[in-house]
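[1] here is my input, please return the structure:
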Amino acid sequence: MTRAAILRAPHTPLEVTDIDLPAPGPGRLRVRLAAAGVCHSDLSLTNGTMGVPVPAVLGHEGAGTVTAVGEGVTRFAPGDEVVLNWAPSCGSCHACSLGEVWLCADALTGAGDVHARTTADGTELHPGLNVAAFAEETVVAEKCVLPAPAGIPLTDAALLGCAVLTGYGAVHHSARVREGESVVVYGVGGVGLAVLQSARIAGAAQIIAVDVSPAKEELARAAGATDYVVASDTTAKEVRKLTGGHGADVAVECVGRAATIRTAWESTRRGGRTTVVGIGGKDQQVTFNALEIFHWGRTLTGCVYGNSDPARDLPVIGEHVRAGRLDLASMVTEHITLGDIPAAFDNMLAGRGGRALVVF
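    From the prediction side, this is the model:
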């Protein structure tokens, strides 16, 4: 038995209870979690923005230690420290053949094991986003783990599995920020903090953070922001004023709301680039007229998992952490238990804090 946070049905609070986690089968391994981050995607699964079979164990951003391996597992052994990879690529679909592994057709459906965990009464539990990290231990496919970068505490390394890969990739792969450019970041949550630090690593000359909460200014500036704007109806004008009247070269939207996406786009210069990281609902409709698209010459780009290849990018990010260029611990504003996850969701909705981290 192991403790886990279960989603019984959408729009219901997570329930912390004991679950049965059998020995790993062929191609599977068992991981004892050190920590798991509470991500906005987990909230989106609970409120129905994203669909998930229920009942389910959510959580997808985590790191831990392998405790057992099943038949056929060759790359890992008990005692290895690993980072969970919630979107493993198949390597053979059309997207993978193009090198766009973050768009793999099987990433969200091809690795989860619905027989790997059950409730006390025998009810099978779906592994939310393949890895079911809101649990003391989990059983996952071998391709759902990556070696944890050496020299990084596992409680910090948990953030690498989603927030940091997404934020780093949004800057370096999607927006492709160049040295000396100006960047505006909308939303100073876990991913937004990773974007701010990554923009600094990329050599951005001006980094503007935008959030609804004045209380996040200190957090944003510590992550690399040179300017801070409290979101309002005039945000785009304020950003243009801060950038000499032209607008930022790059905007990264980490909120997932139609109004914020539109504002991010408007806050860039002619020819500017907007990358949308936030996950919004189907009801969030963004509109543009044909003339302004022509006149401004801007680009608007979606971004999935930072357009990252985790196997390629994790070692690079690990080196940034070891060199002191990327501070993982500073992104965490709250250490919690499994039972505190609903309160962490409430804080997320209210725009309070950075990353909440479940520490086991």
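
[2] every contact and neighbour count from this point should use C-alpha atoms.
    Noted.

[3] distance check, residue 44 against residue 15.
    When distances are taken as Cα to Cα, to the nearest Å, residue 44 and residue 15 turn out to be 17 Å apart.

[4] neighbour-wise, which of the two wins?
    In this view residue 44 and residue 15 are compared by other Cα atoms under 10 Å, and residue 44 has more residues nearby, 19 against 16.

[5] nearest spatial neighbour of that one, skipping sequence neighbours?
    Computed as Cα to Cα, 6 or more residues apart in numbering, the closest residue to residue 44 that is not its neighbour in sequence is residue 50, at 5.5 Å.

[6] again with residue 191
    Counting by Cα to Cα, 6+ apart, the nearest residue to residue 191 once its immediate chain neighbours are dropped is residue 163, at 4.7 Å.

[7] now the helices for the stretch 201-350 of the chain?
    Assigned by DSSP state H, counting those that start in this stretch, the helices in the stretch 201-350 of the chain fall at 217-223, 235-242, 258-266, 290-296, 310-322, 341-350.

[8] can you lay out those as JSON lines showing distance to residue 155 and mean neighbour count?
    Conversion of the helices of the stretch 201-350 of the chain to JSON lines gives the following (distance: least, Cα to Cα, whole Å; neighbours: other Cα atoms under 10 Å):
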{"stretch": "helix 217-223", "distance to residue 155": "19", "mean neighbour count": "19"}
{"stretch": "helix 235-242", "distance to residue 155": "36", "mean neighbour count": "19"}
{"stretch": "helix 258-266", "distance to residue 155": "32", "mean neighbour count": "22"}
{"stretch": "helix 290-296", "distance to residue 155": "44", "mean neighbour count": "10"}
{"stretch": "helix 310-322", "distance to residue 155": "13", "mean neighbour count": "17"}
{"stretch": "helix 341-350", "distance to residue 155": "17", "mean neighbour count": "16"}
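
[9] can you tell me how far residue 166 is from residue 278?
    Distance of residue 166 to residue 278, given as Cα to Cα: 10 Å.

[10] compare the two (neighbour count), which wins?
    Just comparing residue 166 and residue 278: by other Cα under 10 Å the higher neighbour count belongs to residue 166, 25 against 22.

[11] and that one, that one's in a strand?
    No: with the criterion set as DSSP: H, G, I helix; E, B strand; the rest coil, the secondary structure at residue 166 is helix rather than a strand.

[12] how far away is it from residue 347?
    When Cα to Cα is applied, the distance between residue 166 and residue 347 equals 21 Å.

[13] for comparison, sequence B:
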Amino acid sequence: MASQQIPETMQAAQVIEFDKPYKINNVPVPTDLAPEDLLIRVAVASLCHTDFMVQHGIMGTNLPCTGSHEGSGTVVAVGSSVENFKPHDRVMGGIIYHHCGACGDCRGPESSTQYCANAAYCGVKGADGYFAEYARIDSRWAAKLPDKVSFKTAAPLACAGCTVYKGIVLAGLKEGEWIALVGSGGGLGHLGVQFAKALRLNVVGVDARDEGLELTQKGGADVVIDARKGDEAVVKEVKEATNGEGVAATVNISDAKTAAATSCAITRMHGTVVQVAQATELRTPCPNFLLHHALANKFEADLNNQQPDNVSIPFQELIFRDIRFRGSLICSAQEANDMLQLVAKHGISVNANAFMGLGEMDRLIELAESGKMKGKGIVIMDQAQIDAEGKEVV
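    As a prediction, this is how the structure comes out:
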């Protein structure tokens, strides 16, 4: 069912060849919807580290592929079985497209799921993404935007927000406990600081860039620590703030070689470390959506792309101090909705670097690769939708 006149073609930024820049093409609008699909007019598309991995052929992507797996927009058409969305609804798109429904993660329970390894992923593998005027998405993984949440905020939350929110949820902390975020001032980290404060946790933010430390402070972290001082100084400052114990849990958002060890060292005995955003560079294409994120969470070693192939945990941390270490990727559809409600209630915002239209893609990529990005890079695909939101959105 369509709500407006939908054109036959549209502009899209596509990966045509690996290790080459995006090419802006005129392509058909994907109006052939499966029963559970939505067609949205894209308002904002966001850039993620995984987009670079797609460009370099690391994700096993079939080409051509329209980039971006973070997007927001307005529903213009719905599939025949869709009941919970209608035209004109404002939505945050999901990453997953057509999960299998049969694997363990699809069967649940939701609290223990990670993602469907058999699904397609918008802008990554098997489905086109949001660097386009229109996008075909799976309604089961989309989320309606609360009235107070803007398209600009929602697009980066579709992946970066969902990723770090899930990490904080998995930490399993109670109000008033201490949590640390290592890599706290990047695209994911500055959101994680705000989420943790909204959940009434005490927050330690650790970063190694001036830009990251500034965003950590802005996000409201109770303690902000410069990782460039070295592990000994970082651990000392954390213990001084936590009655000599260390934090109850740490979410590691950095892909620095020593970040996992640092995360363990600042976590109290029997505490939990949740690893997200391990952006390992594979030597061969990855058949599943196993790797993710970490666009702007750079420790000094990473400025030279010295990314680790493995997460290294010191033996004494794992055994003698009983640090519980687990990995996490993305949140469930319900958790995405919960996140958006938290964003609306507490006025959580994304520090966005906005570029107008696909014609500015090169400038966005240049900023992202410079290591000077503060927060997330977004592309405004449809200014009219943003103008229509009013002034009360965040």
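
[14] follow-up on the earlier one: map the residue nearest to residue 44 of structure 1 onto structure 2.
    For residue 50 of structure 1, the aligned position in structure 2 is residue 59, judged by TM-score structural alignment.

[15] equivalent analysis for residue 9 of structure 1, please.
    Counting by TM-score structural alignment, which is the criterion used here, residue 9 of structure 1 corresponds to residue 17 in structure 2.

[16] for that match, helix, strand, or coil?
    Reducing the assignment to helix, strand or coil with three-state DSSP, the entry for residue 17 of structure 2 is coil.

[17] residue 65 is in contact with that one, correct?
    No: using Cα atoms under 8 Å, residue 17 of structure 2 makes no contact with residue 65, being 9.6 Å away.

[18] more crowded one of these two?
    A direct count of neighbours by other Cα under 10 Å for residue 17 of structure 2 and residue 65 places residue 65 higher, at 25 against 15.

[19] which residues does that one contact?
    Contacts were defined as Cα atoms under 8 Å, 6 or more residues apart in numbering; by that measure residue 65 of structure 2 touches 14-16, 123-125, 127-129.

[20] same deal with residue 174 of structure 2?
    When the contact criterion is Cα under 8 Å, 6+ apart, the partners of residue 174 of structure 2 are residue 201.

[21] doesn't it lie inside a helix?
    No: with three-state DSSP as the criterion, residue 174 of structure 2 is assigned coil and is not in a helix.

[22] now check it against structure 1: what is it aligned to?
    For residue 174 of structure 2, the aligned position in structure 1 is occupied by residue 178, per TM-score structural alignment.

[23] what does stretch 199-214 of structure 1 contact?
    Counting by Cα under 8 Å, 6+ apart, 171-172, 177-188, 196, 220, 224-232, 239, 325-326, 351-352 sit against stretch 199-214 of structure 1.

[24] please redo it, this time with the cut-off set to 6 Å
    Residues from elsewhere that reach stretch 199-214 of structure 1 (Cα atoms under 6 Å, 6 or more residues apart in numbering): 179-188, 224-231.

[25] pull out the buried members of the residues you listed.
    Applying 16 or more other Cα atoms under 10 Å to the contacts of stretch 199-214 of structure 1, the neighbour count classes 181-188, 224-225, 227-231 as buried.

[26] ok, so of the residues you listed, who is nearest residue 23 of structure 1?
    Distance from residue 23 of structure 1 was checked for each of those by Cα to Cα. The minimum falls on residue 188, at 40.0 Å.

[27] what sits against the closest one?
    With the criterion set at Cα under 6 Å, 6+ apart, residue 188 of structure 1 makes contact with residue 211.

[28] and it, which of the three is it?
    In the three-state summary, residue 188 of structure 1 is assigned as coil, counting by three-state DSSP.

[29] and for the one 10 residues further on?
    Secondary structure, three-state DSSP: residue 198 of structure 1 is helix.

[30] kindly report the same for residue 10 of structure 2.
    On the basis of three-state DSSP, residue 10 of structure 2 is classed as strand.

[31] can you report how many residues lie near it?
    The burial count assigned to residue 10 of structure 2 is 15, neighbours taken as other Cα under 10 Å.

[32] check contacts around it.
    Listed by Cα under 6 Å, 6+ apart, the contact set of residue 10 of structure 2 reads 26-27, 29, 133.

[33] filter those residues down to the buried ones and hand me the ChimeraX line.
    Applying 16+ other Cα under 10 Å to the contacts of residue 10 of structure 2 leaves a buried subset, and the ChimeraX line that selects it is:
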select :29,133
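
[34] so which of the contacts of residue 10 of structure 2 are in strands?
    Among the contacts of residue 10 of structure 2, the residues falling in strands (DSSP state E) are 26-27.

[35] would you tell me what the next helix or strand after the longest strand anywhere in structure 1 is?
    Under DSSP E, the strand in structure 1 containing the largest number of residues is strand 28-38. Tracing the chain C-terminally past strand 28-38 of structure 1 and defining elements by DSSP states H and E, one meets helix 40-46 next.

[36] show me what that following helix is packed against.
    If you count contacts as 3 or more Cα pairs under 6 Å, 6 or more residues apart in numbering; DSSP states H and E, helix 40-46 of structure 1 packs onto no helix or strand.

[37] superpose on structure 2 and give me the mean offset of it.
    Plainly put, helix 40-46 of structure 1 ends up 2.1 Å away from its match in structure 2 on average once the two are laid over each other (mean Cα distance after the TM-score superposition for structure 1).

[38] pull the residues that contact that helix.
    Against helix 40-46 of structure 1 from outside (Cα under 6 Å, 6+ apart): 10-11, 50-51.

[39] please give the element, helix or strand, for the match of residue 50 of structure 1.
    Secondary structure from DSSP H and E places residue 59 of structure 2 outside every helix and strand.

[40] one step back: the helices of the stretch 201-350 of structure 1: which one's closest to residue 98 of structure 1?
    When the helices of the stretch 201-350 of structure 1 are compared by Cα to Cα, helix 310-322 sits nearest residue 98 of structure 1, at 15.5 Å.

[41] and the closest one, what does it pack onto?
    Looks like helix 310-322 of structure 1 contacts no helix or strand (3+ Cα pairs under 6 Å, 6+ apart).

[42] residue 376 of structure 2 matches what in structure 1?
    Residue 376 of structure 2 is assigned residue 355 in structure 1 as its aligned equivalent, the criterion being TM-score structural alignment.
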